[in-house]
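Asker: build me a structure from this.
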Amino acid sequence: MTKQGAVRGTVSADGTASFLGIPYAAPPFGARRFQPPAPPAAWTGTRDATTHGPTPPKAPYTPPFDALIPEAMIPGEDCLNLNVWTPSPGPGARLPVMVWLYGGAFANGAASTSAYDGSAFARDGVVFVSLNYRLGTDGFLHLDGVPDNRGLLDQIAALEWIRDNIAAFGGDPDRITLFGHSAGAISIGVLLNDTRARGLFHRAILQSGAAHHFLRPASARRITAHLAGKLGIEPTADAFAAVPLDRLLTAQAELRREIGARPDPAVWGEAALNAMPFEPVIDGLAPAGPDCGVDLLVGSNREEYRLFLVPTERLHLLSETKLRATAEAYGLDPDKALPVYRDARPGAVPGEIFDAMVTDWFYRIPAIRLAESVPGSYMYEFARRSSAFDGRLGACHGGELAYVFDRLDDPAYAPMTGEDPARAVADAMHGAWVAFATTGEPGWAAYEPSSRTTMIFDDTGPGVVKDPRAAERALWEGVR
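Answerer: Below you'll find the predicted structure:
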């Protein structure tokens, strides 16, 4: 029984129960388009919760990423919904709760893909929740007269629903771990500083995203004006609401490609460096700090950017000129920084050095800065290299997900994990996530500036390293 009415789910052979497609907010269309999430309507009788609900509108991934990244598209307006897996349906169990936020550059993603099935977490004594939030124009485009960051407001509304209802599913509303990947992790980095989210979650796991990616209002206005110009409309909420959805989504996808083709800060502002036109709009954002009241586990993958270089064949095509220009754009001196990266990678081509440097700028250094800001945080690195693309894909962006969710047999992950996923890595990584959600400790020492203890997950088994790649980390002091 939820506060809106009763729901009926499904019990699996192992005794865990799933409840799918439960609305946590009203459909964000019609008069509610571009508005904060409104409470869901109550219902009479028992609502069927045996199938996933609609997904937020989005354009599909373009090739070759459409074959690599799990995605689901279910039509319908009631897209602000969530899913619950629990080993103990009914009140009284007070189990730890884990709430998942998907990635997708704030323009893609869905909670309903099989890749985010929460069965393994429920099997291990956790109440698992995944949720949909608005994306792209509807979730993150700056529009005068309506709230910014509507996708983040959706996440807060879902957390409020979880606080008010999760005990009915066996969960403890005072022991909620929010975790996410990429855009989902960046969202958490913002929510750590948002007073509206204070007290709604108590622990957080940030995978390949922290608190360094956002748009300042001036940059957000440029992107809005550019997208409006593409559509031939005024840059207003009413004008965007009148654009047919398929046309709007096509223009969104074109916008992302245009930034990648012409990454000019004069045109795109901050988005020129990360190629994300849709992201949180904030005047400024500092790491959370010691008073955030949330226990943190944060980290990244060793070769994140290979996801964007290997399938597109750019890894061995990228030029030295592009490598040096990117180093300069990031604030590094190429003559000093690039030899440091090369020393650890003898014989590496420019694309391999580019991957290491961009991985640091985009993912690893923001994770380190967040851990430095919150004493007692835990740091990890996923280093298990995939066999996909003849082994060149490496420990790329998203490569950890099959291991975190303990879904090595899910076909949705096969194109990225390759043919020989490592069971020991899944046992260790999934187990650490469950332990952190349950006790606040993942199983290794906290990250302190004096030691920089980092758990490395790779084929040799989990192992602690002190200050991995210290010389490369040091390049970013005062820069990133």
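
Asker: when you work out contacts or count neighbours from here on, use the C-alpha atoms and nothing else.
Answerer: Noted.

Asker: tell me where the stretch 251-400 of the chain has helices.
Answerer: Under the criterion DSSP state H, counting those that start in this stretch, the stretch 251-400 of the chain carries helices at the ranges 265-268, 271-274, 306-309, 320-329, 334-343, 350-359, 365-373.

Asker: so which of the ones you listed gets nearest Pro56?
Answerer: Relative to Pro56, the nearest member of the helices of the stretch 251-400 of the chain by C-alpha to C-alpha is helix 271-274, separated by 22.6 Å.

Asker: how far is that closest one from where the chain is centred?
Answerer: Distance of helix 271-274 from its chain centroid, counting by C-alpha atoms, centre = their mean, to the nearest Å, is 17 Å.

Asker: go through that helix and flag the buried ones.
Answerer: 271-274 (16 or more other C-alpha atoms under 10 Å).

Asker: again, but for stretch 156-176
Answerer: The neighbour-count check on stretch 156-176 (16+ other C-alpha under 10 Å) flags 156-163, 165-176 as buried.

Asker: also stretch 135-149?
Answerer: For stretch 135-149, a neighbour-count test (16+ other C-alpha under 10 Å) marks 135-143, 148-149 as buried.

Asker: tell me which of these is nearest to Phe382?
Answerer: Distance to Phe382 across the buried residues of stretch 135-149 (C-alpha to C-alpha) is lowest for Leu135, with 27.2 Å.

Asker: what sits against the closest one?
Answerer: Shown in contact with Leu135 (C-alpha atoms under 8 Å, 6 or more residues apart in numbering): 56-58, 106-108, 151, 278.

Asker: do the same with Ala204
Answerer: With contacts taken as C-alpha under 8 Å, 6+ apart, Ala204 has the following neighbours: 177-179, 188, 294-297.

Asker: and this one, please, so the two structures can be compared:
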Amino acid sequence: MIQPETIGADAAPAVEITSGRIRGVRRGRIDRYLGVPYAAAPIGENRFGAPQPVAAHDTERDCRQMGATAPQLPYAGGMENYLSTVTVPGDEILNLNIWAPAATPTDVVGAHVAAHPVIVWIHGGSLSRGSNAITASDGSAFARDGVVFIGVNYRLGAEGFSVLDDADTNLGLADQAAALRWVRQNAGAFGGDAANVTVMGESAGAICIAALLAHPDAAQLFDRAIMQSGPPDSRPRRKSRLITDLMAKEIGITPTRATFAATSAPRLLEAQKKVTAGTTPITGGPAFTLTLDSTLVPRDPATALVAGRGSSIPLLIGANTEEYRLWFIPTGLMKKIGWLHIAAAMLKFRISPGTVSRYRRNRPGCSVGELFGALATDLLLRIPVNRVADARLAQPRGATTHVYEFAWRSPVADLGACHALELGFVFDTLDSADAHAMGGPDAPQQLATEMHEAWVRFAKTGDPGWPTWNAYRPVRVWDGAGNPLVHSPREDERASWR
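Answerer: Presented below is the predicted three-dimensional model:
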């Protein structure tokens, strides 16, 4: 709980959490606690092992600077122009950033502070990049609007998602679960309501949330979920270990915990860079994935969610209209995609000629790359979103589901309504360098205001402000030109998928 002597307007806040006393920094009406460990540093005997508890500390810990980030490669091949990489050195990479409404005397009843809803943010980055220090996902606007916002760092790449012969899998996902348990225990110290926790993620973060939502113990970790542009997905061990085997071969070691732990993080990153060259979420290639196991991902999340897992937890879910353009425009792939690629996709994913023809008719003048991208976006994201929403609706006592589509088109480099563009709007951080890189300096603030308010409403009440999913398939389309509620958008295309 917030100590009484820290409530004054100019006082630096200090709080007691399960590991000891920490001190943050107050800026205006927002308290920030940065780099707060939720698990022990994953080094030494803890490397490639399950997250371990933080050791208690008797002295006050300074939490006024960003914490260490997980080892990762910077974006390259043109992607670095739109997606930034923040590197903070250090071993304590399992840390949280917390933005909380600053407590005032009117908040205090006895020794307790009025409870605010909590959002826990799990960043994206293909399970190999990203951090809680990205400017576009700064939590200040959420704290300004009465939410305790917590961003999670977790192990990435080989450190978090290798499939080794004698080690646990999905370590990065285990880190996230540990962070959520920490939040249940400590949210009250920051004025948060530990019984009103929304987990929120984008891209790989949303994929991880799907796995957590599908887990039998989901309700013990969080109360609501927001999944942005990330479908439920996992791979059997024999498939998800491909990248681990390729990296081991590149380094010249066997894929065991001992050999990987004896290999430096820079060397692992060097091998990762070589074996993943050319990989994208749309075109495929060696990449880190969640792995089916007996503990965290006991069942394929897509199958489990369709069967009713997680249906008691309210869900806000959606995707962007032109997800593919983030990978196709910066890399030049748009001009390289040909009819052979579409033919191969039709064969691999059993896409009917009628479906391809329908998409082409609906996009007169589109290039082959744009046609391929539209098909891939719907196959990988829009169709799974609809399937999950439909399955939850079929549950007799299921919780609400709200579906959105982000359709505002960026004028920057023809990115359009691409993957990750919505982040600056959801976080109300259009003035950040990251948001400028993707959306330009003139992105519509009114759209950010309305989207952000909807996400805040969902965290507070479970209702973002439009009808819950029903037989009419209502979708809030965030286009910046009225943001209409559309029933069954592009239904002819959706219905053409098997």
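
Asker: next, the TM-score between them, please.
Answerer: Remark: TM-score between the superposed chains equals 0.93 [TM-score structural alignment, normalised by the length of structure 1]; 461 aligned residues with a C-alpha RMSD of 1.6 Å.

Asker: hmm, Ser319 of structure 1 is touching Phe354, no?
Answerer: No: proximity of Ser319 of structure 1 to Phe354 does not meet the contact threshold set by C-alpha atoms under 8 Å, at 9.5 Å.

Asker: neighbour-wise, which of these two wins?
Answerer: Neighbours per residue (other C-alpha atoms under 10 Å) separate Ser319 of structure 1 from Phe354, with Phe354 holding more: 26 against 15.

Asker: what does the more buried one align to in structure 2?
Answerer: Phe354 of structure 1 maps onto Phe372 in structure 2, with residues paired by TM-score structural alignment.

Asker: measure its match to Pro330 of structure 2 for me?
Answerer: Spatial separation of Phe372 of structure 2 from Pro330 of structure 2 under the definition C-alpha to C-alpha, to the nearest Å is 16 Å.

Asker: now do Ala76 of structure 2
Answerer: The value you get for Ala76 of structure 2 to Pro330 of structure 2, if C-alpha to C-alpha is used, is 10 Å.

Asker: Leu381 of structure 2 now?
Answerer: In this structure, Leu381 of structure 2 and Pro330 of structure 2 are 21 Å apart, going by C-alpha to C-alpha.

Asker: who has more neighbours, those two?
Answerer: Neighbour tally, Leu381 of structure 2 and Pro330, criterion other C-alpha under 10 Å: the higher count belongs to Leu381, 22 against 19.

Asker: under the alignment, what does the more buried one map to in structure 1?
Answerer: In structure 1, the residue equivalent to Leu381 of structure 2 is Tyr363, according to TM-score structural alignment.

Asker: contact partners for the residue lying closest to Leu381 of structure 2 once chain neighbours are set aside?
Answerer: Across the structure, with C-alpha to C-alpha, 6 or more residues apart in numbering as the measure, the residue nearest Leu381 of structure 2 apart from its sequence neighbours is Pro231 (5.7 Å). Contacts were defined as C-alpha under 8 Å, 6+ apart; by that measure Pro231 of structure 2 touches 203, 206-207, 210, 302, 380-381, 384-385.

Asker: and for Asn274 of structure 1?
Answerer: With contacts taken as C-alpha under 8 Å, 6+ apart, Asn274 of structure 1 has the following neighbours: 213, 362.

Asker: any chance you could map the strands in structure 1?
Answerer: Under the criterion DSSP state E, structure 1 carries strands at the ranges 6-8, 10-11, 17-23, 46-48, 81-86, 95-101, 127-131, 171-181, 203-207, 295-301, 378-382, 453-457, 463-466.

Asker: would you mind measuring from the residue mapped onto His142 of structure 1 from structure 2 to Thr303 of structure 2?
Answerer: Using TM-score structural alignment as the criterion, the counterpart of His142 of structure 1 in structure 2 is Val163. Using C-alpha to C-alpha, one gets 22 Å for the distance from Val163 of structure 2 to Thr303 of structure 2.

Asker: check Gln445 of structure 2 too.
Answerer: Relative to Thr303 of structure 2, Gln445 of structure 2 is positioned 39 Å away (criterion: C-alpha to C-alpha).

Asker: what does Gly146 of structure 2 give?
Answerer: Note on Gly146 of structure 2: its distance to Thr303 of structure 2, by C-alpha to C-alpha, is 36 Å.

Asker: so between these two, which is more surrounded?
Answerer: Neighbour comparison, Gly146 of structure 2 and Thr303: the larger count goes to Gly146, with 20 against 14 (by other C-alpha under 10 Å).

Asker: hang on, the more buried one packs against Val118?
Answerer: No: here Gly146 of structure 2 does not reach Val118: they are 9.1 Å apart, not a contact under C-alpha under 8 Å.

Asker: contact partners for the alignment partner in structure 1 of Pro474 of structure 2?
Answerer: Residue mapping for Pro474 of structure 2 onto structure 1 gives Thr453, with TM-score structural alignment as the criterion. Thr453 of structure 1 sits next to 378-379, 445-447, 464-467 when contact means C-alpha under 8 Å, 6+ apart.

Asker: now swap in Leu192 of structure 1 and tell me
Answerer: Contact criterion C-alpha under 8 Å, 6+ apart gives 198, 288, 292, 294 as the residues in contact with Leu192 of structure 1.

Asker: from Phe201 of structure 1, how far off is the equivalent of Pro216 of structure 2 over in structure 1?
Answerer: Residue pairing (TM-score structural alignment): Pro216 of structure 2 is matched to Thr195 of structure 1. Thr195 of structure 1 is 12 Å from Phe201 of structure 1, where distance means C-alpha to C-alpha.
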